[in-house]
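K.L.:
Quick check, what structure comes out for this input:
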Amino acid sequence: MNRIRIAALAGLLLLAAGCSAPPEEAEDGYQVYYSALEDRYAQQALASEPYGSAPPEEPIPDLVAALLDGPDSPGLTSPFPDGVRLLGWELADGVLHLDLSEQYGGLSGVNLTVADACLTLTLCQVEGVDAVYVTVEGREIPYRPVQALTPEELFLSDGRDAPASVTLPFWYPRADGTGLAAETRELAAGDTLLQDVLTSWADGPSGQELKAALPQGAEVRSVTLEDGLCTVDLSQAFLDGLPADSGQARLAVYALVNTLAGVEGVEQVQLLVEGAALGQPLSPDQSLAAPNQAP
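P.N.:
Have a look, this model is predicted:
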């Protein structure tokens, strides 16, 4: 994909979002894309600056290094967390596979979108690179719906056909131990919705009549959705911290299952603990709700 087309596609994203296009590319040489989000006066999410004063000797590793080193231009910032390193790369059949260090896996939401966009726009200028496939320590980011990223897939939809937010039930055990109840929350719709639901649910309920269900110290290691099955991998602290009473432990588990099942496309939930299945996939059970508490 040539560099002129890259600039045009980037402009489509920014115009669709009501923003101005990034700086035009120089006739010769590469442009390196960075985030413009931290500039309160910026009219665009991304902008670019030319790569150095001479073309890179090795375009792919050198451009990645420039991305990770950060920009020189005022108003631009690196979208990458501190410490991100390129562990390896391979170009085959037009797909550039980049393997990055674990810090990249901490990105989500708009931060992940911007980082992915900077990598894709910068590296798809290289002759023979049509798509960028990013892994973290050899693993895909599970909540990214598209793994092989192209400028078209990133930018040719302005999102007007998708809801900006969704209202979902968040289930928790009642403080008096009589069952489950739900409170509703509004979250931004997007590629990381499942991860965002888990993060918000882990914060616990807002009212005193409900209690948190995630044991102290427990962490969500990953979440994926495929063919209606949502798979959640939890740390050992989840299993260790469940109530000793089997009935209360069941409420804690179904508080999580019912919450995830509120997301469109989730039919069953498979819980894992450190990668090992915790029983069979579970379907939501709203019969556990206390009277008059089902949403």
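K.L.:
alpha carbons only for contacts and neighbour counts from here, please
P.N.:
OK.
K.L.:
Relative to residue 154, how far out is residue 187?
P.N.:
Noted for residue 187: a distance of 21 Å to residue 154, by CA to CA, to the nearest Å.
K.L.:
Neighbour count for those two, which is higher?
P.N.:
residue 154 (19 against 15; other CA atoms under 10 Å).
K.L.:
Spatially nearest residue to the more buried one, not counting backbone neighbours?
P.N.:
The shortest distance from residue 154 to any non-neighbouring residue, by CA to CA, 6 or more residues apart in numbering, is to residue 117 (6.9 Å).
K.L.:
could you point out which element follows the host helix or strand of residue 255?
P.N.:
According to DSSP states H and E, residue 255 maps onto helix 246-261. Helices and strands here follow DSSP H and E; after helix 246-261, the next one along the chain is strand 268-273.
K.L.:
Just after that next one, pick out the following helix or strand.
P.N.:
Assigned by DSSP H and E, the successor of strand 268-273 is strand 276-277.
K.L.:
ok, residues contacting that next one?
P.N.:
Outside strand 276-277, the residues within contact range by CA atoms under 8 Å, 6 or more residues apart in numbering are 270-271.
K.L.:
Distance of residue 167 relative to residue 261?
P.N.:
Counting by CA to CA, the gap from residue 167 to residue 261 is 13 Å.
K.L.:
How many residues are close by residue 115?
P.N.:
22.
K.L.:
Which neighbouring elements make contact with the helix or strand containing it?
P.N.:
If you go by DSSP H and E, residue 115 is part of helix 109-123. Judged by 3 or more CA pairs under 8 Å, 6 or more residues apart in numbering; DSSP states H and E, helix 109-123 is in contact with strand 31-35, helix 59-69, strand 131-136, helix 151-155.
K.L.:
another one to check against the first:
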Amino acid sequence: MKNKTHENRISIRLLPAAVLVLLAAVFLLSGCGRHRNEIQPESISYSLYFLNSSMDGLEPRPYTPDVSDADTEGLILEFMAQIKQAPQEKDLNPLLPEDCKILDYSLDNGALTLNCSSAYSSMESSRELLTRAGIVRTFLQIDGIDCVQITIEGSSLKNASGSEVGFMTNNSFVENAGKTINSYKSVTMTLYFADETGTMLKQETRTVYYSTNEPLERAVIEELIKGPEQDGDYAVLPATTDILSVLTQDNVCYVNFDSSVSNSVLNLKAELPFYAIVNSLADTCETRKVQFTIDGKSDILYRNTVDLSEPFSRNADLIENNSDDPASVSGQSLLSG
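P.N.:
Prediction:
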């Protein structure tokens, strides 16, 4: 009897320990399972930009910051320091000249202003444009920064024509996707968008930096696809429009769209998108005629109305308030064909 009681006492004492071990094992297993299934936030990929050996192009290189993606101020300061650093590759050059510094910065509602020393002005225009593009692309990678402005000792940066550059985004630098960034040129484009009725064209002027990797004519059409910037102007091409190719020969521009252009739901007069392109190319690139194709075919009656088999010429009659249009006054307005 005594032994039996002792055995029971041992069992009672051991049971809590066994339960604790079992619970600990369950906890560890559940904890490991939770760790395996936990969705980790994706880290952002960053690049630093450098000038190539011939100083006529930009070269991106992967970069891992020391601070977290959420540390906006830390990323700004780190990128400011890295822009000045000499790259590890001998055939690359830093964006800023050795004697140029970013003195300070300010960030206001997503608008970043970088204030540079006076040495920034000593750069040749070709290098300055590339440096500007590299700086803008660098800082726009930071979450919370929507546009970038460069000032010199507190004064606005001006381009070669003397106009203030102002705030820039990635859209300020047009380039052909898939090609290495080469050199940029500044061009003032005369673009045409729809009025509120969808029957007339309204003129809009904007200055764009485009890559010389692509023809200017393509850059013009890409700006039309981006849409208008002025109030009261409306898009003439869907944002999903895909340009297959743009080729110019003997002042005739050959534009080939994919079939998505036929699926436009924009409430426009059928021929308006085509004349928006033609007039924009004529005024910006001095293009005389434009031949349109869709998936390489021109024997198409767009919306059962617009014949694409013949080239289009500039049409000033569709321009709102065209009495001030020089082509209209000189009698150069032509219909398609």
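K.L.:
And the TM-score between them?
P.N.:
TM-score for the superposed pair, counting by TM-score structural alignment, normalised by the length of structure 1: 0.46. Supporting figures: 161 aligned residues with a CA RMSD of 3.6 Å.
K.L.:
that older thread, so for residue 167 and residue 261 of structure 1, which sits in the more crowded spot?
P.N.:
Between residue 167 of structure 1 and residue 261, counting by other CA under 10 Å, residue 261 is the more crowded of the two (24 against 13).
K.L.:
Is the more buried one in contact with residue 254, as I believe?
P.N.:
No. Using CA atoms under 8 Å, residue 261 of structure 1 makes no contact with residue 254, being 10.0 Å away.
K.L.:
now the residue lying closest to residue 230 of structure 1 once chain neighbours are set aside: how far from residue 65 of structure 1?
P.N.:
Computed as CA to CA, 6+ apart, the closest residue to residue 230 of structure 1 that is not its neighbour in sequence is residue 269, at 4.7 Å. Taking CA to CA as the measure, residue 269 of structure 1 falls 40 Å from residue 65 of structure 1.
K.L.:
So those two - more neighbours on which side?
P.N.:
Taking other CA under 10 Å, residue 269 of structure 1 and residue 65 do not tie; residue 269 has more neighbours (24 against 13).
K.L.:
so that one sits right up against residue 260, yeah?
P.N.:
Yes. When contacts are counted by CA under 8 Å, residue 269 of structure 1 is listed as touching residue 260 (7.5 Å).
K.L.:
Need the residues touching each of these two.
P.N.:
residue 230.
K.L.:
For the helix or strand hosting residue 133 of structure 2, list every residue counted as buried.
P.N.:
For residue 133 of structure 2, the host element (DSSP H and E) is helix 125-139. For helix 125-139 of structure 2, burial by neighbour count (16 or more other CA atoms under 10 Å) applies to 127-139.
K.L.:
Excluding chain neighbours, what is closest to residue 233 of structure 1?
P.N.:
residue 272 (4.4 Å).
K.L.:
quick one: contacts for the one you found?
P.N.:
Taking CA under 8 Å, 6+ apart as the test, what residue 272 of structure 1 contacts is 231-234, 278.
K.L.:
JSON lines for the residues you listed, including neighbour count and distance to residue 111 of structure 1?
P.N.:
Below are those laid out as JSON lines (neighbours: other CA atoms under 10 Å; distance: CA to CA, whole Å):
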{"residue": "231", "neighbour count": "20", "distance to residue 111 of structure 1": "24"}
{"residue": "232", "neighbour count": "25", "distance to residue 111 of structure 1": "22"}
{"residue": "233", "neighbour count": "22", "distance to residue 111 of structure 1": "23"}
{"residue": "234", "neighbour count": "21", "distance to residue 111 of structure 1": "24"}
{"residue": "278", "neighbour count": "14", "distance to residue 111 of structure 1": "32"}
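K.L.:
Could you let me know which of those ends up closest to residue 99 of structure 1?
P.N.:
The shortest approach to residue 99 of structure 1 among the contacts of residue 272 of structure 1 belongs to residue 233, at 22.1 Å (CA to CA).
K.L.:
Surely that closest one touches residue 220?
P.N.:
Yes. Counting by CA under 8 Å, residue 220 is a contact partner of residue 233 of structure 1 at 6.1 Å.
K.L.:
List the residues that are in contact with both of these two.
P.N.:
Residues touching both residue 233 of structure 1 and residue 220 (CA under 8 Å, 6+ apart): none.
K.L.:
so where do the strands sit in the stretch 151-295 of structure 1?
P.N.:
Counting by DSSP state E, counting those that start in this stretch, the stretch 151-295 of structure 1 has strands at residues 165-173, 180-188, 220-226, 229-234, 268-273, 276-277.
K.L.:
how about the ones you listed, which one is nearest residue 87 of structure 1?
P.N.:
Of these, nearest to residue 87 of structure 1 by CA to CA is strand 220-226, at 21.4 Å.
K.L.:
Would you mind listing the buried residues in that closest one?
P.N.:
Neighbour count says strand 220-226 of structure 1 has 220, 222-225 buried, by 16+ other CA under 10 Å.
K.L.:
which of those lies closest to residue 173 of structure 1?
P.N.:
residue 220 (19.1 Å).
K.L.:
check contacts around that closest one.
P.N.:
The neighbours of residue 220 of structure 1, taking CA under 8 Å, 6+ apart as the test, are 198, 232-235.
K.L.:
In contact with the spatially closest residue to residue 205 of structure 2 that is not a sequence neighbour, which residues are there?
P.N.:
Nearest residue to residue 205 of structure 2, sequence neighbours excluded (CA to CA, 6+ apart): residue 190, at 4.7 Å. For residue 190 of structure 2, the contact set (CA under 8 Å, 6+ apart) comprises 203-206, 280, 283-284.
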